[in-house]
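>>> Sequence and computational prediction follow.
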Amino acid sequence: MTTPLFTVLLPVVRTPELLPYAVESVLAQTEPRFELIVIGDGAPPETIACAEEFARRDARVSVRPFPKGERHGEAHRHAVLGSARGSLVAQSADDDLWFPDYLRELAALLAEVDFGNLLTSLLKPDGTVVTLPGDLADPRWRQAMVDRRWTSFGPSTAGYRIEAYRALPVGWSPAPTDMPTDVHMWRKFLSAPGLRVGTRFAVESIGLPTPPRVGHSLAERSAEAAAVSRRIATEEGRRALREAAVHGLQREQADSFWAREDLMAAYEHTRGAYEHTRGAYEHTRGAYGRARAEVERSASVAAAALAEVERLRSSRSWALTAPLRGAAGLVRARLGRD
């Protein structure tokens, strides 16, 4: 048997309505050297049967059923990677669809780095596409992923070299309940000394995530996945999805740009108000200074006058003229009676 270039993991937990579309998008890869391992994380028997049907049709597919594991069954992924035959590892999900060149693009990235990602593009129920920004080559993005419970890509657009994974002290393991599974794993890679990381700016997949589809039946979601699969099967359909993905990224950048512009306008307005207030303050401060100087001058004059009065009262002449001041007082009193 030919040694595969890729080991592709596809964990699944729910009923099989979406699984065929995800598996078929893997089997349609232009890079055919892969093994696809469907990991049943407590998946129901009908899901395992669906996966086993693909395994009967294509020798590259195998199925590993497990009881439901802790959290998202991360330990099952680690167990499967213990016997992985590919030198490179990729992962998909039953609600993700790969374009035919996905593995080819990921292989080009992993020829240069040990851990990295392609761009993540998510199709919303209204037909718009959201593309997550991010670049692992930028240390600010890496630090944000280490410091925050946040990532710009999930497992279905990530890849890594198997030797880099096996060199980690701990591989896939149950994440803390307050942390996303992928963030928990990516931090292990990003904390590994000397690991080469990077992002390839290629849109080679489309995600149909569950959160914005809460309330949609699995039949509705299956019909949507079938329609998107038909688009992916044609060059024109892939081009349209890529254009929508780029538009989504441009829209994100435009939103950020105008948010910055609004902040700058608010800053300039606040700065103008501050300068006006500061001018009024300086004017008031000047008037206060002048008034205070006048008060201090008047106080100085009053103090000088009081000192002069005290000096006169303590003088010999003041004592000698005391009888005269007394007589003058009597005269004024008598004149007042007359």
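Received, thanks.

>>> contacts and neighbour counts: CA atoms only from here.
Noted.

>>> With adjacent residues omitted, what lies nearest to Ser25?
Once flanking residues are discounted, Ser25 sits nearest to Trp98: 5.3 Å by Cα to Cα, 6 or more residues apart in numbering.

>>> so how far is Ser121 from the one you found?
Remark: distance between Trp98 and Ser121 (Cα to Cα, to the nearest Å) = 11 Å.

>>> Mind listing the shared neighbours of those two?
Here Trp98 and Ser121 have 205-206 as joint contacts, going by Cα atoms under 8 Å, 6 or more residues apart in numbering.

>>> Surely Asp35 is in a strand?
Careful, residue 35 is Glu and not Asp. Yes. Counting by DSSP: H, G, I helix; E, B strand; the rest coil, Glu35 is located in a strand.

>>> Could you report the distance from it to Asp101?
Note on Glu35: its distance to Asp101, by Cα to Cα, is 16 Å.

>>> Comparing those two, which shows the higher neighbour count?
Legend: neighbour count by other Cα atoms under 10 Å for Glu35 and Asp101, higher for Glu35 (24 against 17).

>>> ok, the residue nearest to Ser25 - how many residues close by?
A total of 27 residues lie near Trp98 under the criterion other Cα under 10 Å.

>>> With Pro125 instead?
Based on other Cα under 10 Å, the number of other residues close to Pro125 is 14.

>>> Could you verify my assumption that it touches Pro211?
No. Between Pro125 and Pro211 there is no contact under Cα atoms under 8 Å: 10.5 Å.

>>> my read: Gly69 touches His76, true?
Yes. Gly69 is in contact with His76 according to Cα under 8 Å; the separation is 7.3 Å.

>>> Name the next helix or strand downstream of the longest helix along the chain, please.
When the chain is parsed with DSSP state H, its longest helix is helix 235-313. Following helix 235-313 in sequence order, the next helix or strand is helix 316-320 (DSSP states H and E).

>>> thinking again about what came up before, same drill for Gly69 and His76, tell me which one is more crowded.
His76 (24 against 14).

>>> Please identify which helix or strand holds the more buried one.
Assigned by DSSP H and E, His76 belongs to helix 74-81.

>>> Give me the buried stretch members for that helix, please.
The neighbour-count check on helix 74-81 (16 or more other Cα atoms under 10 Å) flags 74-78, 81 as buried.

>>> Show the secondary-structure elements that that helix is packed against.
If contacts are counted by 3 or more Cα pairs under 8 Å, 6 or more residues apart in numbering; DSSP states H and E, helix 74-81 sits against strand 34-41.

>>> if we can go back for a sec, shared neighbours of Gly69 and His76, which are they?
Asp41.

>>> Below is an additional structure, to be compared with the one above:
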Amino acid sequence: MLIPTHNHGPLLRLAATSALAQTVADLEVFIVLDGPDAATRAAAEEVARSDTRVRLFPNPKGERNGEAHRHVALQEARGRIVCYLSDDDLWFPDHVEYLDGLLADADLAHSLTVVAHPGGGFHLPYVGDLADPWYRRWLAGPHNFIPLAATGHTLAAYRSLAEGWSPAPPGVWTDLNMWRKFLARPDLRMVTGGRPTMLGFPSPARLSMDLAQRLSEMESWHARLQQPGAWEALRRQATDLLSLRAAELQRDGLAARAEFEAERDRLTESEAALAKAREELTRSWAEVTSLRAELDAVRTSITYRAGYRLASIPVIGRLGRWVGKALAGRPSR
């Protein structure tokens, strides 16, 4: 289990506690410190003293989020799988057990995430399917539905990559940069689990909260979830939300399909009207063409050409104009 950390201090203690309380006891926990402040270092050392399964990897501040430090630590990993935990998230007690089962037939896997609201409540925002090629292509863009703390992979698959954890390019999320390295390998098997096994407290939604407020929030959740059956109750509620969301998606899909069919019918009617107008235009053009042919015939006739030539003679032309004026000025009887 690898927990990267930088400056979340006491939040790390709660996160690590959830890692050490897994139903799978045979594990090793690597806490990778990326230029930690004093509070974070103290929290990491306290966790390490409390359990021999914990190892610390202290480092100076690395580039970006210290991704390269994670790669160095994984060179010393001995387990079959690697799971990641953010230093401000909590695992359900069966998280590792669940991912271990998924990774029996896959190289990269992730479970579903329950995201806590700062003011209370929760939702499940990250939904996708790694087995679906469309979602794998979607991850090539600025999208990600795979949080770090919900993800695991086999150590063998990681070591088969051309490059492991490394600083992400500007504008690319650290985790997504790593997942894309797996996605670039079509021979690797990937799966999405349908069970919520991680409770997340994303930092972007908590920018207005100081560390003490964030700690109070996590402690409140942690205390509630220590009650008998609390984790399973949260999972059932989350699953119910998923069912409601699926129903909403189905409703929206049916509504979109009905709208599409209505638009298709309108388009069919417009095409029929356009075809009729095209036929009328074709008939009109045929009539114009016929009239033009008749006019050309008249213009090429001997009578027309003779009259045109006589009118062009000056004397006859003036005579014709004089006769016209005379007739126009003749008094009527």
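Perfect, I can see it now. Model, not experiment: these values are computed from the prediction.

>>> Could I get the TM-score for this pair?
The TM-score (TM-score structural alignment, normalised by the length of the second structure) is 0.82; 312 aligned residues with a Cα RMSD of 3.0 Å.

>>> which other residues reach the helix or strand following the helix holding His76 of the first structure?
Downstream of helix 74-81 of the first structure, the next assigned helix or strand under DSSP H and E is strand 88-91. Applying Cα under 8 Å, 6+ apart, the external contacts of strand 88-91 of the first structure come out as 5-10, 107, 110, 155-162.

>>> What is the corresponding segment of the second structure for strand 88-91 of the first structure?
Aligning strand 88-91 of the first structure against the second structure (TM-score structural alignment) gives residues 81-84.

>>> And stretch 30-47 of the first structure, by the same measure?
Aligned by TM-score structural alignment, stretch 30-47 of the first structure corresponds to residues 23-40 of the second structure.

>>> what residues does the matching stretch touch?
1-10, 12, 19-20, 41, 44, 53-62, 65-66, 69-70, 73, 79, 93-94, 96-97.

>>> Check those for burial and list the buried ones.
Burial by neighbour count, 16+ other Cα under 10 Å: within the contacts of stretch 23-40 of the second structure this picks out 1-10, 12, 19-20, 41, 44, 54-56, 58, 65-66, 69-70, 73, 93-94, 96.

>>> so stretch 143-151 of the second structure matches what in the first structure?
On the first structure, the counterpart of stretch 143-151 of the second structure by TM-score structural alignment is residues 150-158.

>>> Show me where the stretch 51-200 of the second structure has its strands.
Using DSSP state E, counting those that start in this stretch, the strands assigned to the stretch 51-200 of the second structure run over residues 54-59, 81-83, 90-91, 108-116, 122-123, 151-154, 190-200.

>>> right, so those: which one is the most enclosed?
strand 90-91 (a mean of 27; mean count of other Cα atoms under 10 Å).

>>> Tell me the mean distance between that one and the first structure once they are aligned.
Compared with the first structure after fitting, strand 90-91 of the second structure deviates on average by 0.5 Å (mean Cα distance after the TM-score superposition for the first structure).

>>> ok now that strand, how far from the chain's centre?
24 Å (Cα atoms, centre = their mean, to the nearest Å).

>>> next one: stretch 21-37 of the first structure
Computed by Cα atoms, centre = their mean, the chain-centroid distance of stretch 21-37 of the first structure equals 31 Å.

>>> again, but for stretch 24-37 of the second structure
Between the centre of stretch 24-37 of the second structure and the centre of its chain there are 30 Å (Cα atoms, centre = their mean).

>>> Likewise for stretch 147-154 of the first structure?
Offset of stretch 147-154 of the first structure from its chain centre (Cα atoms, centre = their mean): 6 Å.

>>> ok, now stretch 116-134 of the second structure?
12 Å.

>>> Any buried residues in that stretch, and which?
Buried-residue list, stretch 116-134 of the second structure, by 16+ other Cα under 10 Å: 116, 118, 122, 124, 128-130.

>>> just stretch 141-161 of the second structure next, same as before
Buried positions in stretch 141-161 of the second structure, judged by neighbour count with 16+ other Cα under 10 Å: 144-155, 157-158.

>>> Kindly report the same for stretch 210-217 of the first structure.
Counting neighbours by 16+ other Cα under 10 Å, one finds that stretch 210-217 of the first structure has no buried residues.

>>> what span of the second structure lines up against that stretch?
Using TM-score structural alignment, stretch 210-217 of the first structure pairs with 203-210 in the second structure.

>>> one step back: out of the buried residues of helix 74-81 of the first structure, flag the one nearest to Arg260 of the first structure.
Comparing the buried residues of helix 74-81 of the first structure against Arg260 of the first structure with Cα to Cα places Glu74 closest, at 39.6 Å.

>>> what about that closest one, distance to Ser173 of the first structure?
According to Cα to Cα, Glu74 of the first structure and Ser173 of the first structure sit 5 Å apart.

>>> cool, Arg297 of the first structure as well?
For Arg297 of the first structure, the distance to Ser173 of the first structure - Cα to Cα - is 81 Å.

>>> Of these two, give the one with the bigger neighbour count.
Ser173 (18 against 12).

>>> What's that one aligned with over in the second structure?
Alignment note: Ser173 of the first structure maps to Ser166 in the second structure; criterion TM-score structural alignment.

>>> Next up, the contacts around that match.
Counting by Cα under 8 Å, 6+ apart, Ser166 of the second structure touches 66-68, 71, 178.

>>> go again using 6 Å as the cut-off
Contacts for Ser166 of the second structure (Cα atoms under 6 Å, 6 or more residues apart in numbering) come out as 67-68.

>>> rewinding a little: including distance to Val323 of the second structure, could the strands of the stretch 51-200 of the second structure go into CSV?
Shown next, in CSV, are the strands of the stretch 51-200 of the second structure (distance: least, Cα to Cα, whole Å):
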stretch, distance to Val323 of the second structure
strand 54-59, 115
strand 81-83, 111
strand 90-91, 111
strand 108-116, 102
strand 122-123, 99
strand 151-154, 105
strand 190-200, 101
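
>>> and the aligned partner of Glu232 of the second structure in the first structure, what is it in contact with?
For Glu232 of the second structure, the aligned position in the first structure is Arg239, judged by TM-score structural alignment. Neighbour list for Arg239 of the first structure: empty [criterion: Cα under 6 Å, 6+ apart].

>>> Shouldn't Thr7 of the first structure be within a strand?
Yes. Per three-state DSSP, Thr7 of the first structure lies within a strand segment.
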